[in-house]
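Peer 1: turn this into a model:
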Amino acid sequence: MLIRYSADDKGRPIKKALIYTKDEHGITQDKIDPDALFILKQLQDYGFSAYIVGGAVRDLLVHKTPKDFDIVTDATPSKIKKIFRNSRIIGRRFRLVHVFFGSKIFEVSTFRSICDGTVGNRFGTMDEDVQRRDFTLNALYYDPLKEQIIDYVGGVKDIRKGIIRPVIPLKQIFEEDPVRMLRAVKYAATTGCKMPWTLKRKIQKSAHLLSPVSPSRLTEELLKIINSGHAYEIVKFAMEVDVYMCLQPAATALMYENSSFREKYFQHLKEMDAFQREHPDSRLGDKLIYLIYDFAASLTDWKAEVEYNSAASELYVQTWAQCRNFVLPMNPQRTELEYAIRSVLKQLGVSVRIPKKAFSPAKKTGEETPEIKKRPKKVNQSREDKSSRNKQIDTVLKTGKLKRQATPVAL
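Peer 2: Predicted coordinates:
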């Protein structure tokens, strides 16, 4: 094992990082995506440092095949763009580069500074960048060309011990970015690493911080869970630490109130995971079926309703509206949710043809919009949705039991 040193204010050497060699970490180059290796080699040939970072290093250490290879470098986004023509700079506030190889996308980011805290966006050094990482198991830098892992925070030992330990102090880690709680939950549910009691308790006390997080960020995190193939384990742990109420408040409400619904919901999560593992490239609508099935099935006696009610379009529009509210704050593509709802109705033995006049084209997006009633302005609508979600979350935090704000309309 090698040791990287730096000097203190008086010029005395202090240990800064451990460097694990190939014999110690056991990772071989054949485990690395050849296109990721090409990116690393190109950056280093141009005089920049470049490393594989994050979950890929963690997976390689425990002999798993990484899904993604994220790369970090001291090259700025504009310089990365000049090196790779098959790339694009993305992000306004947090700029990074996507490098394309066919259908594969590699994320290449620049070392970040800590001068603005752990959520700032200034470029910095590797020594600063590691202090911005959320947990030690995610704070390892691997150079496959030199076959070395650079460990500033004891991440290798924590992975081998199976412990999730934060890099950032507990008093500020979730206050600065509440979404880190969701990452901790995912790590605990999918890596086999244990979450210390102090971290678990901190998440439970900080769950309310997820309330003001934008629906777009929560949607992004939910989609990651849905596509992970481990949604059951993640949701189960998220319920345990009281954060699922912020991701899916309506589903959490029903699970607190109805043990039968809870069992069915979890069973369908298991089935969704099996489907995702078998069909990793399936469309989102196929997986939304598993999330909304039990709720949609409980709305009414569908066969009797269709026989009695000839207004098929109105029946569908009401179902769409309630399912849309059920998955809030997640905001999936309208076409995917419509696909899921129609598939669920078909499985329930209901064949509903939707006349074109049941929808009117949206002015800007070109999407179809249900003609239920005159829609309020988008800004006011989002405020109402957010206020409703906050009230549900506050109820759970205060009483431990979430009551539904409204009973589904009998269709």
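Peer 1: okay, CA-based contacts and neighbour counts for the rest of this
Peer 2: Fine.
Peer 1: now do Pro13: how many residues are near it, please.
Peer 2: 12 (other CA atoms under 10 Å).
Peer 1: quick one: it from Arg4, how far?
Peer 2: 10 Å (CA to CA, to the nearest Å).
Peer 1: swap in Gln29?
Peer 2: Per CA to CA, Gln29 is found 23 Å from Arg4.
Peer 1: so what's Phe111 up against?
Peer 2: Val72, Thr73, Asp74, Phe123, Gly124, Thr125, Met126, Glu128, Asp129 (CA atoms under 8 Å, 6 or more residues apart in numbering).
Peer 1: please point out which parts of stretch 209-222 sit buried.
Peer 2: Leu209, Leu210, Ser211, Pro215, Leu218, Thr219, Glu221, Leu222 (16 or more other CA atoms under 10 Å).
Peer 1: distance of the third one from Val235?
Peer 2: If I follow you right, that is Ser211. 17 Å.
Peer 1: longest helix in the chain, please.
Peer 2: Counting residues, the longest helix found in the chain (DSSP state H) is helix 378-399.
Peer 1: for that one, packing partners?
Peer 2: Helices and strands touching helix 378-399, by 3 or more CA pairs under 8 Å, 6 or more residues apart in numbering; DSSP states H and E, are helix 244-247, helix 249-257.
Peer 1: which one, of those, ends up nearest to Arg180?
Peer 2: Minimum separation from Arg180 across the helices and strands packed on helix 378-399 (CA to CA) falls at helix 244-247, 13.6 Å.
Peer 1: one more, please, to line up against the first structure:
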Amino acid sequence: MGGNINYMKIFISEKLNNLAKSCTFPLYAVGGCVRDALAGLKSSGDVDICAPVSAEAFVAAAEKAGAKINAVYKNTGTVKLSFGEEGYEFASFRSDSYVRGVHTPVNTFFTDDIMLDARRRDFKCNAVYYDIKAENIVDPLGGIEDIRAARISTVAEAEKVFGEDGLRLMRLARQAAQLNFTPTDECLDGAKSNARLAADVAPERIYAELDEILHADLRYGLKYAQYRGLKILDETRVLDVILPELTDGRGMKQNEKFHLYDVLEHSLRAVKYSDPSVRLASLLHDVGKPVRMRADGNYHSHESESARVAADICARFKVPKKTSAEVVTLCALHMYDLRCDARESKVRRFIVDNLAVFDKLLLVKQADYSGCRDDLSEAPAVTKFKAIYADMVRENVPLTCAALHVRGDELIAAGVEKRNVGDILHMLLHECVTHNICNERKALIKRALSINASGIHMNKQSFN
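Peer 2: This is a model prediction of the structure:
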């Protein structure tokens, strides 16, 4: 299937267009950029290009057109090039063969047959080509029909396509979510029967795809796209392979007074309603519940278990350390004052002790609340915490030790033991935010000397 489609030039830059016109062979744009244009979606700006020539032949043409060649991979016929800030990846037409489930092909055969090149891809919607010079669409496998139907089907038998590359299992969920395309039954069945192959993919590659699924709504602005992606991982049972700790909660009932869903579905719905900045924490906030249920027959103190399990998951996926630490902390704290019965003085101390994650903790609490019964009203605990924090700001109480009107060196000069300074500063902060003492230098030094003399050592988690 082919045809003229002038608006495809929208995402073809002048420099790329000039390169195509200078080539003695047809140069095609392919993949997501073509799919998105045909679907009427905003292009990400990434344009993959290909042609029925060798990498060496393409490099010669590209250099003649003024491109900078950044890398050449002759084994796969891949070239990375740029025109200033414009970057592109070129691939020679090829056909690949795989060892079952392994992401990297074991053999690559170069060809001038566009049908063979299309067959090496994953989904038909990604196998539509745009001949830049001829301004013509080439559709070897009927991908345009899939795009028009908002459908995902595989370029060959689904069993074969997913059996070749386990990462395609994740790509299916991600692209279905981002595009709001529906996979065909054959596609889903093929993914499900090959779900175990996700275990053969490097964990960091799995996490990269999972992270995109968790933020799928941001790609094209499609509401709840992240939830759709997770549900496809659940339906195909790929989720069982990549996050067995999470899917242990499937079918695990919760208190019907507060919950409409089992532990797994609640976690997925928490992601559905969560702010993009706390999606991973929202996904894992209750991951300790199955452990506690098996051990004790209840969910008591599941938040500490969730933090432990979340740390293991983040380590396995090689999540960046800063993100991992934040997720673990949010999981550990998400249950604090759930019933809104903590005294205000305790909440004030809790806020300053966890100021670094306070805003995100409120977002996780809200996601947790909304995921229980699909209630989008503000969570009572969030309302309470916001009001107390607003009062603290209005009262101009110090929120950090740095905001105290005394420094550590001043305490040492006044006679406070150096080894006690950190703890005493923190205790002074607690007393200031609860109005037990004014944030005034003389009063702070006097109180610090009293604490030092008494030998009191504060517990920074005294809100528990």
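Peer 1: start and end residues in structure 2 for the longest helix of structure 1, please.
Peer 2: Using TM-score structural alignment, none of the residues of structure 2 align to helix 378-399 of structure 1.
Peer 1: same question for stretch 49-59 of structure 1.
Peer 2: Using TM-score structural alignment, stretch 49-59 of structure 1 pairs with 26-36 in structure 2.
Peer 1: now the terminal residues of that stretch, how far apart.
Peer 2: Stretch 26-36 of structure 2: ends 21 Å apart by CA to CA.
Peer 1: still on that earlier bit, sort out which one of the buried residues of stretch 209-222 of structure 1 lies nearest Asn380 of structure 1 for me.
Peer 2: Distances from Asn380 of structure 1 to the buried residues of stretch 209-222 of structure 1, taken by CA to CA, are shortest for Pro215, at 14.6 Å.
Peer 1: what's the neighbour count on the nearest residue to Ser343 of structure 1 once chain neighbours are set aside?
Peer 2: Closest residue to Ser343 of structure 1 apart from its sequence neighbours, by CA to CA, 6 or more residues apart in numbering: Ile289 at 7.1 Å. Neighbourhood size, Ile289 of structure 1 [other CA under 10 Å]: 23.
Peer 1: Ile289 of structure 1 matches what in structure 2?
Peer 2: So, by TM-score structural alignment, Ile289 of structure 1 is matched to Ala281.
Peer 1: so is that match in a helix, a strand, or just coil?
Peer 2: Following DSSP: H, G, I helix; E, B strand; the rest coil, we place Ala281 of structure 2 in the helix state.
Peer 1: tell me the contacts of it?
Peer 2: Per CA under 8 Å, 6+ apart, neighbours of Ala281 of structure 2: Val327, Val328, Leu330, Cys331, Val364.
Peer 1: just give the closest residue to the counterpart of Ala118 of structure 2 in structure 1, not the sequence neighbours.
Peer 2: The alignment partner of Ala118 of structure 2 in structure 1, by TM-score structural alignment, is Val130. Excluding the flanking residues, the one nearest Val130 of structure 1 by CA to CA, 6+ apart is Ala139, at 6.0 Å.
Peer 1: what's around that neighbour, how many residues?
Peer 2: By other CA under 10 Å, the residues close to Ala139 of structure 1 number 26.
Peer 1: and if you look at Ser103 of structure 1?
Peer 2: So Ser103 of structure 1, with other CA under 10 Å, has 5 neighbours.
Peer 1: gap between it and Ala189 of structure 1?
Peer 2: According to CA to CA, Ser103 of structure 1 and Ala189 of structure 1 sit 29 Å apart.
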